[in-house]
Every structure is written in C-alpha cells, then in structure tokens.
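Visitor: Build the 3D model from these lines:
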Amino acid sequence: MAQKILVVDDETVLLDTISYNLEQAGYQVIRASDGLIALEAARKNSPDLVILDIMLPGIDGLEVCRQLRRERTTATVPIIMLTAKADEIDKVVGLEVGADDYLTKPFGRRELLARIRALLRRADYPIARERDKKLAQEAAAFDDEQTVPKSKNLISGGLLIDQAGHRVNNRGQNIELQPKQFDLLTYLVRNRGTVLTRDQLLHNVWGYDYAGDTRTVDVHIRWLREKLEEDPASPKMIQTVRGVGYVFRG
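Guide: Sure, this is the predicted structure:
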C-alpha cells in the first residue's frame, strides 16, 4: 500500500506541483489548502508524513504543527515545514513547535523527495504497543550495572531503548519520541561517556547531506531533556560540555 502524504499549502500552483511529483514517485497524496482543513484531513486519514507550509489562511502552519503534536494519532508523524522566508528564526520556531525538517522555497524536486525518503525511512518501525507493559516491567528491573542485552535493547540505568520496536521506556514510564528525537537519543546512548560535538551529532543523526545548522541539535537536546530528565534545567543524563557539545552520562 502506498504511503500517504498530506500536503498543505494555499498556493494552488505549488500544491499541484508537489502533489504531482509525489504521485509520480508512488505516494498517495492528500491535499489541504488551509490549516483547519489540514487538521481535519490528518485526523481522518492518518498520513505517514505531512508537508506543511507556514503561511496559511485560518490558522498558520506553526499552530497546525503544535496541534498535530498534541494529538495521539499524529504525535509522531514526520513533519516537513515549508516557508518562503530564509530567516533563521523561522526555522528555529518551526523546530520548536515539533517539525522534523525544514525547506525554504524555492526547492527542487530531488531535494524534497530525498528529505521525504529519509524521514519515512527513520519512521518505518513496526508498531509494538503490545510490548508497552513488558517494557515497563523490564525497565523497572534494570539496574545501573546492566549493559546492552542480546535483544539489541540499549539500556542505561532505568532507561531502555527498544531499537526494533522504536520504543523508549524511562524508569517504568513509556516515553513517546518523534523519529529524530529517537535517533538522537539512540546515538547518544550508543556513545555514552563520549563527548560529541554538535557537528558530529548533526552529521551522524541527520545525515551528511543535511542542510541544517547546529541549532537544530540544541533544540532536539532540549526536547529530550524535557521528556527524560527529572529536572531539565539541571540535567544528569544528557550533559552539556561547554564549548564542545554534549555527552550522555546515563
């Protein structure tokens, strides 16, 4: 079955162009021309990915993104935001509200398809909701001395990362992460105790062809701390090494 992509833009020509290119690439396209229609379409169709323009009539793309992230059925769907502005602040705000990637108009067909494939590839993990109870029980039993088991789970203290199921459990509580947050946490835990620069994280988590900047890393680190740390303002798991980058202490 073709993967479904919701495309949201009020520019008819661009909406038609993106839709045509995606359909030619084998995707099923759902179209929306304003924010309210986009939210309704997302709830009804459960898309695999959303391409979302910032400037929309009704409610703008940033608010649409916020609302999608609050709803259970769309909380982790990959979102690519589009903007006609090249201002860095727009990009940072887009990431703040939950976007996974960002494209500035005009952009090429190949670049768009490459970003889509990368996000869908990272999000394409089997749904394993039936494992939630088991993960909670396992996490509660783990202690600080345990290491990676044969099941390929990553374990550090009370944190358990089920790589196959794309699930995270922290001290008995299941944590819902977006695909990029999951990738970043996994990379940090795999390299626990090693100080990693922002460039290293950007290259190894987002990919060497990613056109973003290191502020993207800082935004995602803050998200992880808010979800995992007892006190995000004084993190113990993901620590900042001033002037260098970040290190996972576990």
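Visitor: alpha carbons only for contacts and neighbour counts from here, please
Guide: Noted.
Visitor: for the strand or helix carrying Leu14, packing partners?
Guide: Taking DSSP states H and E as the definition, one finds Leu14 inside helix 12-24. With contacts defined as 3 or more Cα pairs under 8 Å, 6 or more residues apart in numbering; DSSP states H and E, the packing partners of helix 12-24 are strand 4-8, strand 28-32.
Visitor: Buried ones in it, by neighbour count?
Guide: The neighbour-count check on helix 12-24 (16 or more other Cα atoms under 10 Å) flags Leu15, Ile18, Ser19, Asn21, Leu22 as buried.
Visitor: list the contacts for Ile51?
Guide: Contacts for Ile51 were tallied using Cα atoms under 8 Å, 6 or more residues apart in numbering; they are Ile5, Leu6, Val7, Val8, Ile79, Ile80, Met81, Leu82.
Visitor: Could you also give me the structure for this second sequence? I'd like to compare it with the first:
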Amino acid sequence: MTDTRILLLEAKKQFPSSFMLDLQRKNYSVLLENSVSAASKTIKSFKPEIIVLNACSMHTSGTRMCLSLYKSYKRLNLSCKIILIVAKTPQYKQKQYVDLTLVQPFTSRKLLNAVKRLAPVPEKNWRSVGPLKFSYKQRRVKCWNKEKLLNPKEARLLQTLINRSGSTVSRKHLIKQIWETDYLGDTRTLDVHISWLRRAIEKDPLNPQILKTVRGKGYFLDISNDQTK
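Guide: This next block holds a predicted model:
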C-alpha cells in the first residue's frame, strides 16, 4: 500500500465500486462508506488524506455533504482534500472546502490523475524559495501556513517567476512562455491568472507583498526572507 489513505463515499447500489477497484489497483489504501454519518466516524479512526465523494451515485449536488465532511475533519484538526464527483457542471462557484470537482462521464485515468495531484507531496519534491514551497509536478504551493492546488497555467506562471525571482519579468515574456504567443493585443488573461496566483500566495491579494507589479514593465517576485515576519 502507498502512504496515501483515501475514503470513498458513494451509494450502496454502486457495487462493486469501479472507483474503489481503480484506486486499489494503484495500491492506495481505500475504505468505502455509504453515508455521511458513517464517513464522519471513519474520518476519526482512518484519518484519510483524500475523500472522494461520488455525489452522482446519490443523486445530489453533494454541497452539503462536502461541508459536513469538511467540518468533521476540521474538528479533529486533520488535513484532508475533497474530490467531488457530480453528474453535471455546477452552476455555482466551487466551494472553498471542495478541492476538485469531476463531472461524469470521465475515464478512471482522470480520477487517478486527480488523486495523484492531491496526494501529499513528498518532502523531496518541494522547492523552497523564500516564503514559498512549490511542487511544479503536483501543482501545489505552500505559503503563510496554507496550501493551494494550482491550475496548469498558474503552475507554469509561478515556475517562470520563480526561475526569474529577484528580477522584473516582462508581460511579453510571460505571455510568450505560458501561452506560447507573441500577441499582446489582449493581456486580460495574464491579469486574471496573476490575480488567481496572488490569492494562492499572498496574505492580502489586494496588497501583494510577494508578487508585485512593476508599472509599465511587468512583475517582480519578491522572495526576501523578511516577508514571513
């Protein structure tokens, strides 16, 4: 078995659970529960690192169930990630206590890739840069005692800025590196990704102390040690 413990929550009629079989084939340690109340008790004893909630099998959006599970592991001071499986794309913004939403139908590989990204990162895979700890492979960043999962573009953006930390990186360079184009007619996409990245690494995204704007030039990743004080 791997060190990653997974709690799978889905309806009883899902037997045998294809998700459970897929996860076990990859040697994950998996327990299956069929209700939130049972899952909450299992959280205390099993201490899962990832919860996979198959809300689709229960004909529900899963929002309230995720919140209940989130409260259960927070009360125990545990760290856990939640993957929510739904039948259709939610009409609302993903809740902060849901780390990843998968919309059926999808292949087992997609679920396994999601689990791999959310699984605890081995210490050797973290890159420490000033107040940041970053794993490009698993697209995860730690800063200010919080850990965030980045989307692919955010991860490439942060990697590029880290590689040029201490120097101003032009908007043109970032657009060329991340989006592989020289077109500068519309830079709003870059602005949006910078905003998202600041939410992941800044204490106050509206008053950035790490990812700073250099007016008329680009962006500057300030990784001086005194930022953590």
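Visitor: sorry, back to before: check how far the helix holding Leu14 of the first structure sits from its aligned residues in the second structure, on average.
Guide: For helix 12-24 of the first structure, the mean deviation from the second structure after alignment is 2.7 Å (mean Cα distance after the TM-score superposition for the first structure).
Visitor: follow-up on the earlier one: looking at the helices and strands packed on helix 12-24 of the first structure, which is closest to Asp90 of the first structure?
Guide: Taking Cα to Cα, strand 4-8 is the member of these nearest to Asp90 of the first structure, at 17.4 Å.
Visitor: now the angle from the closest one to helix 12-24?
Guide: 170 degrees (axes from the mean of the first three to the mean of the last three Cα atoms, to 10 degrees).
Visitor: compared with the second structure, how much does strand 4-8 of the first structure deviate?
Guide: Strand 4-8 of the first structure sits 1.3 Å off on average (mean Cα distance after the TM-score superposition for the first structure).
Visitor: Ala87 of the second structure maps to what in the first structure?
Guide: Here Ala87 of the second structure is matched to Ala84 in the first structure, going by TM-score structural alignment.
Visitor: number of nearby residues for that match?
Guide: 13 (other Cα atoms under 10 Å).
Visitor: For it, give its distance to Tyr102 of the first structure.
Guide: Counting by Cα to Cα, to the nearest Å, the gap from Ala84 of the first structure to Tyr102 of the first structure is 11 Å.
Visitor: Now do the shared contacts for the two.
Guide: Common neighbours of Ala84 of the first structure and Tyr102 (Cα under 8 Å, 6+ apart) do not exist.
Visitor: now Ile59 of the first structure: how far from Met237 of the first structure?
Guide: Separation of Ile59 of the first structure from Met237 of the first structure (Cα to Cα) stands at 37 Å.
Visitor: between those two, who's got more neighbours?
Guide: The neighbour count for Ile59 of the first structure versus Met237, taken as other Cα under 10 Å, is higher for Met237 (22 against 15).
Visitor: Check the gap between Ala99 of the first structure and Leu177 of the first structure for me.
Guide: From Ala99 of the first structure across to Leu177 of the first structure, the span is 12 Å (Cα to Cα).
Visitor: next one: Leu103 of the first structure
Guide: From Leu103 of the first structure to Leu177 of the first structure the distance is 22 Å (Cα to Cα).
Visitor: ok, Leu161 of the second structure touching Lys212?
Guide: No. Under the criterion of Cα atoms under 8 Å, Leu161 of the second structure makes no contact with Lys212, lying 10.9 Å away.
Visitor: Specify which residue of the two has the higher count of neighbours.
Guide: Leu161 (20 against 16).
Visitor: follow-up on the earlier one: more crowded one of Ala99 and Leu177 of the first structure?
Guide: Ala99 (25 against 18).
Visitor: A strand includes that one, no?
Guide: No. Counting by DSSP: H, G, I helix; E, B strand; the rest coil, Ala99 of the first structure falls outside a strand, being coil.
Visitor: Pretty sure it sits against Val77.
Guide: No. In this structure, Ala99 of the first structure is not within contact of Val77 by Cα under 8 Å, at 9.5 Å.
Visitor: returning to what we had before: across to the second structure, which of the contacts of Ile51 of the first structure hold up?
Guide: Of those, the ones still in contact in the second structure (both residues aligned by TM-score structural alignment, their matches' Cα atoms under 8 Å) are Ile5, Leu6, Val7, Val8, Ile79, Ile80, Met81, Leu82.
Visitor: So the last one lies in a helix, does it not?
Guide: Yep, that's Leu82 of the first structure we're talking about. No. Assignment of Leu82 of the first structure by three-state DSSP gives strand, placing it outside any helix.
Visitor: Give me the spatial nearest neighbour of Lys212 of the second structure, chain neighbours excluded.
Guide: Excluding its sequence neighbours, the residue lying closest to Lys212 of the second structure (Cα to Cα, 6 or more residues apart in numbering) is Phe220, at 5.1 Å.
Visitor: Now do the contacts for Gly108 of the first structure.
Guide: Not one residue lies near Gly108 of the first structure by Cα under 8 Å, 6+ apart.
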